[in-house]
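[1] Make a model of this:
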Amino acid sequence: MDIFKQFLLLAITPLLWLGFSASALAQNFDVEEVSVMPYQQTITRTGRLAFKKTVNLSFKASGYLEFLAVDEGDYFEKGALLAALDNEELKAEKNRRFAELLQAKREYKRAQELFEKALNTEQELDLAKTNLESIRNVYQAAYYNLEKAKIFAPYNGVVLSRNTDLGELQAPGSPALQVAALEKNWVVKIALTDAEISQVRLGQIVDVMLPSLGQVKGEINRIPMIANTANSLFLVDVLLPELVLKQGVVAGQMAQVSIDVSSPDSVYRLPIDALVAIDDNGDAIIVTQQGSEVSQRSLPIYKLDNQFIYLSATSDQSDLTVVVRGWQHLDVVK
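    I've put the predicted structure just below:
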């Protein structure tokens, strides 16, 4: 009898072990409960710091540069005199044109008096009036040229480049200085795809990471209407309103921009590891658990990224218990 028991025990033990191993293997998976939520995503892009606006300052008239108060990298205050031409010739021109204007006024007044006495014709009066207007325009141009022989600072700013030197002859309209404002003039330029550009809006607040200052707040300031023809991307400006030029940042520095976007669409968000496969209809195959039962099901894919899979849902759908790891060991996976 003892020999029979020993034989029976030896026969049953492997079967018990196999059953235990299969049961343990079947339970070797992780689940996660997921709820319906609005679709949310963070778009992260790297761009370069740049000036939102720069201005080229030039003279309206020609002349030799007589005064230069700034050089590249110098700061200045609004209204400060930055540069000036030798204006002796311009003064002489203005005075000469003023004398001509006075003479034209006298001639027009005399023509009026003669016309009232019927001693000249209406045509002669009109000619005197036309001459007066013509000379007045010439005088105003000479006066304007004299005034524009000096360059005053349009705002508190910094000189980016100096394109001239003392004693050089300046041509009208030729840039003498390139300047930029100190405040509310920093932007980070980032490129977005056509799908991403539809999810951002003007005035949206974003996070910007700068190497020297850490994280600061930015604001989407410009969204182009058309994409860049070279790469089909949209170049967006992120304004840094609290950043000033003297804080140790320079144009060309790299900066990382994080934009949180959301939509009214409802989704289930699952770790990418929960994706078993994609069926012939393009739906995601996942494994869910209800009570002690596990089953395989398919749901439409809303979006995929490197970390998560987003499955389309409606706001009234119930929570799902999803097998996120270990589904490979389950018999329900075909």
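[2] hey, let's count contacts and neighbours off CA atoms from now on
    Will do.
[3] Wait, M209 touches Q215, no?
    Yes - at 4.3 Å, M209 and Q215 qualify as touching, with contact defined as C-alpha atoms under 8 Å.
[4] out of those two, which sits in the more crowded spot?
    Just comparing M209 and Q215: by other C-alpha atoms under 10 Å the higher neighbour count belongs to M209, 17 against 14.
[5] ok, that one - contacts?
    Listed by C-alpha atoms under 8 Å, 6 or more residues apart in numbering, the contact set of M209 reads Q215, V216, A255, Q256, V257.
[6] ok, now L202?
    When the contact criterion is C-alpha under 8 Å, 6+ apart, the partners of L202 are E219, I220, N221, R222, I223.
[7] Which of the residues you listed sits closest to V70?
    V70 lies nearest to N221 out of the contacts of L202, by C-alpha to C-alpha, at 30.9 Å.
[8] in the stretch 1-150 of the chain, which spans are helices?
    Listed in chain order, the helices of the stretch 1-150 of the chain (DSSP state H, counting those that start in this stretch) span residues 2-26, 88-116, 122-147.
[9] Tabulate the ones you listed (TSV), appending distance to I43 and mean neighbour count.
    Below are those laid out as TSV (distance: least, C-alpha to C-alpha, whole Å; neighbours: other C-alpha atoms under 10 Å):
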stretch	distance to I43	mean neighbour count
helix 2-26	39	11
helix 88-116	58	17
helix 122-147	51	17
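[10] Figure out which of the ones you listed is closest to F51.
    helix 122-147 (29.2 Å).
[11] From the contact counts, what lies against the closest one?
    Helix 122-147 sits against helix 88-116, with contacts defined as 3 or more C-alpha pairs under 8 Å, 6 or more residues apart in numbering; DSSP states H and E.
[12] and the helix it packs on, how far from the chain's centre?
    Distance of helix 88-116 from its chain centroid, counting by C-alpha atoms, centre = their mean, to the nearest Å, is 55 Å.
[13] do stretch 261-272 as well
    Stretch 261-272 sits 25 Å away from the centroid of its parent chain (C-alpha atoms, centre = their mean).
[14] now the other sequence, so there's something to compare against:
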Amino acid sequence: MEIQVHAITLAVALTAAAVLPQAGFAQNEGGEYYVVQQARGASTVSLGGTVIPYKEVTLSAQLPGRVKHLAGIEGDTFEKGTLLVALDDSELLAKRNAALAQLANADAQLRAAGVQYNRELWSPQSKQAMGGMGLPNLFDQMFTRPMESFSGNRNQNVERRADLYASGVQITQAQNAILSAQSQIQAIDAKLRDAISLAPFDGVIMKKFVEVGDTMQPGQPLLIYADVEYLQIMVDVPARLRPGLYEQMMLEAELDVTGQVVPVRVAQIFPTADSQRHTVKVKFDLPQGVSAPGMYVKVRLPDLTAPEMNHPIIPVSAIRYNGSLPGVYVVGKQGRPELRLIRVGESLDRGLVSVLSGLSAGEQILRNPPNGIASGWSDSLDRR
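    Below is the predicted model of the structure:
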């Protein structure tokens, strides 16, 4: 009889050992147990932001004209220096040819003026032809002109200086004509450069506003071009959270589509705040290949003004919804699962979530309740 009692006691002890949780969870007929843990640390705030390209430019028309070339459509990638958009430049090319002709004429005038200046400098009398056998002109030079200078009616030195000055003026005018023609060519070349839009860096066409044949006016946008190899998150951070951030600080962000939690880095904190919204723009660097421009992302920021976080944490898989009310299955005193309503807090990493009320640390819940589980109700929403 005593041997049978000891055998029954041993069997009960083995059964109890199998039910006790180990390392936070255990197994029973209703599923896996999880021992509610207590989370401690600085409070965090999740703020929504938009994924933006690392670099983005809007190419606009700089002069009127018709679009004659468009490199591609949205999503097409190009290397730096590739021709993206070109406007019709026929009129500019015609003006440039006319300016080149003016430059050639001015250069010819400069050479002619130089020849005339040298002639006046070294042979001032060569432009006066000698008549007859040359004796009348020779007699005039030897007797008539010296007598005119002697009588004060004529000064040959003054006349020569005037002729030299007039020849120098012709040289200066020709040089100015050359500079004017060169300036016109430079202005036309600048407009020719404005007639085309080259890729400023390796990137992708994000949006185009024109088609081939459209007539453009200065200032109209042509297309948006961006570098999407590296992405960032733009977040408007409340001013009260600004002291808890610094550049190169590592934080976590949750992707809206997949729910994946990825590390992000504070890349830039804008120096001024918005006077209307009292927020500061902050950019965060994203890992490559985890998102796309325009997507929504939630960044977890530390809140130094809030009290230290001290809430229970449970797996997300343990939550079941009765309509819109979240609840978990708590193991009661008799080992039966009881559905208890809770108030869910912030999502954490590794598939955990904080609980604002309804649970206390040390309680056992079902980690992943199976479908059709029978339970009692427990209205302990205000328990902590």
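[15] Send over the TM-score of the superposed chains.
    Taking TM-score structural alignment, normalised by the length of structure 1 as the basis, the two superposed chains have a TM-score of 0.58; 231 aligned residues with a C-alpha RMSD of 3.6 Å.
[16] could the helices of the stretch 1-150 of structure 1 be laid out in JSON lines, adding distance to V36 of structure 1?
    Formatted as JSON lines, the helices of the stretch 1-150 of structure 1 follow (distance: least, C-alpha to C-alpha, whole Å):
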{"stretch": "helix 2-26", "distance to V36 of structure 1": "28"}
{"stretch": "helix 88-116", "distance to V36 of structure 1": "76"}
{"stretch": "helix 122-147", "distance to V36 of structure 1": "68"}
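[17] Out of the ones you listed, which gets nearest to V187 of structure 1?
    Shortest distance between V187 of structure 1 and these, using C-alpha to C-alpha, is found for helix 122-147: 34.1 Å.
[18] okay, now the nearest residue to I278 of structure 1 once chain neighbours are set aside: neighbour count?
    Leaving aside its sequence neighbours, I278 of structure 1 sits nearest to A284 (C-alpha to C-alpha, 6 or more residues apart in numbering; 4.7 Å). When neighbours are counted by other C-alpha under 10 Å, A284 of structure 1 registers 21.
[19] ok, now D89 of structure 2?
    Counted by other C-alpha under 10 Å, the residues lying close to D89 of structure 2 total 19.
[20] That one contacts A195, doesn't it?
    Yes - counting by C-alpha under 8 Å, D89 of structure 2 does reach A195; the two are 6.8 Å apart.
[21] returning to what we had before: out of the helices of the stretch 1-150 of structure 1, which comes closest to G47 of structure 1?
    Of those, nearest to G47 of structure 1 by C-alpha to C-alpha is helix 122-147, at 41.8 Å.
[22] how big is the offset of that closest one relative to structure 2?
    Following superposition, helix 122-147 of structure 1 is found to deviate from structure 2 by 2.7 Å on average (mean C-alpha distance after the TM-score superposition for structure 1).
[23] any idea whether the aligned partner of A267 of structure 2 in structure 1 is helix, strand or coil?
    With TM-score structural alignment defining the correspondence, A267 of structure 2 maps onto N221 in structure 1. In three-state terms, and counting by DSSP: H, G, I helix; E, B strand; the rest coil, N221 of structure 1 is strand.
[24] related to what we said a few turns ago, filter the contacts of M209 of structure 1 down to the buried ones and express that as a ChimeraX selection.
    Of these, the buried ones can be selected in ChimeraX as follows, counting by 16 or more other C-alpha atoms under 10 Å:
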select :255,256,257
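[25] Now secondary structure too, for the contacts of M209 of structure 1, in CSV please.
    Shown next, in CSV, are the contacts of M209 of structure 1 (three-state DSSP):
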residue, secondary structure
Q215, strand
V216, strand
A255, strand
Q256, strand
V257, strand
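[26] still contacting in structure 2, which of the contacts of M209 of structure 1?
    Shared with structure 2 under both residues aligned by TM-score structural alignment, their matches' C-alpha atoms under 8 Å, the contacts from those are Q215, V216, A255, Q256, V257.
[27] and the gap between the fourth one and R201 of structure 1?
    It stands for Q256 of structure 1. Counting by C-alpha to C-alpha, to the nearest Å, the gap from Q256 of structure 1 to R201 of structure 1 is 18 Å.
[28] which residues in the stretch 201-334 of structure 1 form strands?
    Taking DSSP state E, counting those that start in this stretch as the test, the strands found in the stretch 201-334 of structure 1 are 205-210, 214-222, 234-239, 254-271, 277-278, 284-290, 293-299, 301-304, 308-313, 320-325.
[29] So which bits of the second one are buried?
    This means strand 214-222 of structure 1. K217, G218, E219, I220, N221, R222.
[30] got the kept ones among the contacts of M209 of structure 1 as TSV, with distance to A191 of structure 1 columns?
    What follows is the kept ones among the contacts of M209 of structure 1, written out as TSV (distance: C-alpha to C-alpha, whole Å):
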residue	distance to A191 of structure 1
Q215	20
V216	19
A255	13
Q256	12
V257	11
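[31] quick one, what contacts I220 of structure 1?
    Counting by C-alpha under 8 Å, 6+ apart, I220 of structure 1 touches R201, L202, G203, Q204, I205, V206, V236, D237, V238, L239.
[32] Please report how far the equivalent of the first one over in structure 2 lies from L304 of structure 2.
    What it means is R201 of structure 1. Taking TM-score structural alignment, the alignment pairs R201 of structure 1 with Y246 from structure 2. Between Y246 of structure 2 and L304 of structure 2 the computed distance is 13 Å (C-alpha to C-alpha).
[33] try S347 of structure 2
    Applying C-alpha to C-alpha to S347 of structure 2 and L304 of structure 2 gives a distance of 19 Å.
[34] Likewise for L100 of structure 2?
    Using C-alpha to C-alpha, L100 of structure 2 is found at 70 Å from L304 of structure 2.
[35] do the same with H311 of structure 2
    For H311 of structure 2, the distance to L304 of structure 2 (C-alpha to C-alpha) stands at 17 Å.
[36] between the two, who's got more neighbours?
    Neighbour comparison, H311 of structure 2 and L304: the larger count goes to H311, with 22 against 16 (by other C-alpha under 10 Å).
[37] right, and the more buried one touches Q38 too?
    Yes - proximity of H311 of structure 2 to Q38 meets the contact threshold set by C-alpha under 8 Å, at 5.9 Å.
[38] Fine by me, we can end here.
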